[in-house]
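1. got a structure for you, letters missing:
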């Protein structure tokens, strides 16, 4: 049996409920932040709480508890759910909404909705890291891209097209620039240097860790706009995300990236990141 935290209480998933008048449910007005465990310990929890708080401020929402208490709640949930179903590592999702609304629009900022969910981690298959992934481009820029809002309409609309194309997820592009994937940050490698968009994206925790790993390996990492046309000349590409870690991309639409295989730079970064998380 899994347990979660719902507005001040730890309850089983079977007993959990969200009010039908919560503006997160009625209007999608809220933010979330997912993280995972390594060796049973939440990975970069402080950074994820800070990003949740930042996303919340962009919607005028504040965390209802001090950060230290949120960390204690996460620890209690992990202990209550230990071990996760199947003995795997855990996936944790923190959610902050506007809370209950009397008219479907207004809400009381003093009483936000706050939830923490825990489940078994659903990681990519190992073949994704050895053979690489495919993405398909989609013209779109997220609203409030720096915030991790609850709006995933475009990502869900793209599911059928991704399935038909054999792609993991869409790669959002806008006005000739590459932005981010639906649930991941995006990088290309050119002449041994990492390049990743800096503006109009969500600044991922794993994205930052990948940049730090690259610099520790002596690689150059540049944050700048990437023109869509640059995909044709990229030597390698990869995505980063909590559940995906660093995952190679070998094809975008019908085009091979580089030689269509996992590149040596991406391979080195995957190893460095896994060494980093193994010691967490």
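-> Sure, I can see it. This one's a predicted model, so the numbers in the text were calculated from it and none came from an experiment.

2. CA only for contacts and neighbour counts going forward, please
-> OK.

3. Near the residue lying closest to residue 255 once chain neighbours are set aside, how many residues? Count them for me, please.
-> Counting by C-alpha to C-alpha, 6 or more residues apart in numbering, residue 232 is the residue found nearest to residue 255 once chain neighbours are left out, at 7.7 Å. When neighbours are counted by other C-alpha atoms under 10 Å, residue 232 registers 12.

4. cool, and residue 74?
-> 22.

5. Buried residues, stretch 161-179. List them.
-> Within stretch 161-179, the residues scored as buried using 16 or more other C-alpha atoms under 10 Å are 162, 167, 168, 169, 170, 171, 172, 173, 174, 177, 178, 179.

6. Can you tell me which of the residues you listed lies closest to residue 254?
-> Using C-alpha to C-alpha, residue 167 is the member of these that lies nearest residue 254, at 10.5 Å.

7. my guess is that closest one contacts residue 132, does it?
-> No: using C-alpha atoms under 8 Å as the test, residue 167 is too far from residue 132 to be in contact (10.7 Å).

8. List the contacts of the residue nearest to residue 227 when sequence neighbours are not counted.
-> Leaving out its chain neighbours, the residue that sits closest to residue 227 by C-alpha to C-alpha, 6+ apart is residue 177, at 4.5 Å. Contact analysis of residue 177 by C-alpha atoms under 8 Å, 6 or more residues apart in numbering lists 225, 226, 227, 228.

9. Alongside the first one, take a look at this:
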């Protein structure tokens, strides 16, 4: 069983150390045993296929650079280790987290793998409820693992029965979710924050779909004071794809149903996703 591995740089590859030989750990459990550093999380399709794999690797290296550390991943060797872990994962699809150690042994990588469990289908038909929280990232362009602890602390303290917490700035602008990007549609235009947020890998794919579908895009956040005028809203992440939002705090979005532009983008996402996947078994 290889659900949690430490990958130590060795010669032209990595030396894998199995940190959970007797029991499978969830990604969250593995993260508690991982040093502070850069991380990325993604899901697989049909066992070995991933959306925007190169961007995930790029983001780890860029996050390290933003903290003043220079690290270059051995991408071919890393893909090989991921595939070896997936071979021992019974689930046909998995959720993978890569964490680069930036605090103890620079360059070591922690790899955790858990079965991928999609959201229930009814949530994509009815939309989800969200809540706002006053919060922002210290270093928005860096995906640092310490933020995972901060996000978990918010979920524990707020204790609301919602899909996601949306971070709002001091100016009351909706920036992003704790683990997602946020989008609002007003008067046929798609709004999403560009500054002060972590640009998710799925976000770029969605913005490309919007451009291809002639949906105008405004790279700016909406304010909570605009919520009464928002027609549609949705979240995106590697595990959620496009997930409609029907409520933010006490505000019902539009008429409370999945809107036409959101539905259009969801359909395009499903139609185009498999044309844009990378095979982990083929080195980037």
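-> That came in fine, so what should we check first? Bear in mind the structure is a predicted one, so any value in this text is a computation, not a measurement.

10. Output the buried residues of stretch 161-179 of the first structure as a markdown table; include the columns distance to residue 276 of the first structure and secondary structure.
-> Shown next, in a markdown table, are these (distance: C-alpha to C-alpha, whole Å; DSSP: H, G, I helix; E, B strand; the rest coil):
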| residue | distance to residue 276 of the first structure | secondary structure |
| --- | --- | --- |
| 162 | 32 | helix |
| 167 | 28 | coil |
| 168 | 25 | coil |
| 169 | 26 | strand |
| 170 | 28 | strand |
| 171 | 27 | strand |
| 172 | 29 | strand |
| 173 | 31 | strand |
| 174 | 34 | strand |
| 177 | 31 | strand |
| 178 | 28 | strand |
| 179 | 27 | strand |
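
11. and which of those is nearest residue 121 of the first structure?
-> Nearest member of these to residue 121 of the first structure, counting by C-alpha to C-alpha, is residue 168, at 17.2 Å.

12. aligned partner of the closest one in the second structure?
-> Under the alignment defined by TM-score structural alignment, residue 168 of the first structure corresponds to residue 163 in the second structure.

13. what's the helix or strand for residue 176 of the second structure?
-> Using DSSP states H and E, the element containing residue 176 of the second structure is strand 174-177.

14. what span of the first structure lines up against that strand?
-> Taking TM-score structural alignment as the measure, the first structure aligns residues 178-181 with strand 174-177 of the second structure.

15. Touching that stretch from outside, list them.
-> 141, 169-173, 186, 197, 199-202, 225-228, 239.

16. Residue 241 of the second structure corresponds to which position in the first structure?
-> Checking TM-score structural alignment: residue 241 of the second structure goes with residue 245.

17. For its match, which non-adjacent residue is closest in space?
-> Per C-alpha to C-alpha, 6+ apart, closest to residue 245 of the first structure is residue 206, 6.7 Å.

18. Over to residue 85 of the second structure?
-> residue 2 (5.3 Å).

19. measure the one you found to residue 157 of the second structure for me?
-> Computed as C-alpha to C-alpha, to the nearest Å, the residue 2 of the second structure to residue 157 of the second structure distance reads 33 Å.

20. Moving along the chain from the helix or strand encompassing residue 262 of the second structure, name the first helix or strand you hit.
-> Here residue 262 of the second structure is covered by helix 260-272, with elements defined by DSSP H and E. Going down the chain from helix 260-272 of the second structure, the next helix or strand is strand 277-279, by DSSP H and E.

21. That next one - contacts with which helices or strands?
-> strand 49-51 (3 or more C-alpha pairs under 8 Å, 6 or more residues apart in numbering; DSSP states H and E).

22. Now do the strand it packs on: which elements does it pack against?
-> strand 277-279.

23. ok, and for the strand it packs on, which residues are buried?
-> Buried residues in strand 277-279 of the second structure, counting neighbours by 16+ other C-alpha under 10 Å, are found at 277, 278, 279.

24. What lies in contact with it?
-> Counting by C-alpha under 8 Å, 6+ apart, 48, 49, 50, 51, 52, 53 sit against strand 277-279 of the second structure.

25. got TSV for those residues, with neighbour count too?
-> Output for those, formatted as TSV (neighbours: other C-alpha atoms under 10 Å):
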residue	neighbour count
48	21
49	18
50	21
51	22
52	18
53	17
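
26. Turn those into a markdown table, columns for distance to residue 20 of the second structure.
-> Formatted as a markdown table, the contacts of strand 277-279 of the second structure follow (distance: C-alpha to C-alpha, whole Å):
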| residue | distance to residue 20 of the second structure |
| --- | --- |
| 48 | 22 |
| 49 | 25 |
| 50 | 24 |
| 51 | 27 |
| 52 | 28 |
| 53 | 25 |
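
27. between these, which is closest to residue 250 of the second structure?
-> Nearest member of the contacts of strand 277-279 of the second structure to residue 250 of the second structure, counting by C-alpha to C-alpha, is residue 51, at 34.4 Å.

28. I'd like to know how far the nearest residue to the closest one once chain neighbours are set aside sits from residue 53 of the second structure.
-> Spatial nearest neighbour of residue 51 of the second structure, excluding adjacent residues (C-alpha to C-alpha, 6+ apart): residue 277 at 4.7 Å. From residue 277 of the second structure across to residue 53 of the second structure, the span is 8 Å (C-alpha to C-alpha).

29. ditto for residue 258 of the second structure
-> In terms of C-alpha to C-alpha, residue 258 of the second structure sits 30 Å off from residue 53 of the second structure.

30. which residues of the first structure fall in helices?
-> 23-26, 45-58, 67-81, 127-131, 153-157, 159-165, 205-216, 264-278 (DSSP state H).

31. what does residue 122 of the first structure align to in the second structure?
-> In the second structure, residue 122 of the first structure lands on residue 117 (TM-score structural alignment).

32. What of residue 35 of the first structure?
-> Residue 35 of the first structure maps onto residue 42 in the second structure, by TM-score structural alignment.

33. Give the full set of residues in contact with that match.
-> Residues in contact with residue 42 of the second structure (C-alpha under 8 Å, 6+ apart) are 50, 56, 95, 96, 97, 238, 239.

34. Tell me if I'm right that the first one and residue 44 touch.
-> Which is residue 50 of the second structure. Yes: with contact defined as C-alpha under 8 Å, residue 50 of the second structure and residue 44 form a contacting pair (5.0 Å).
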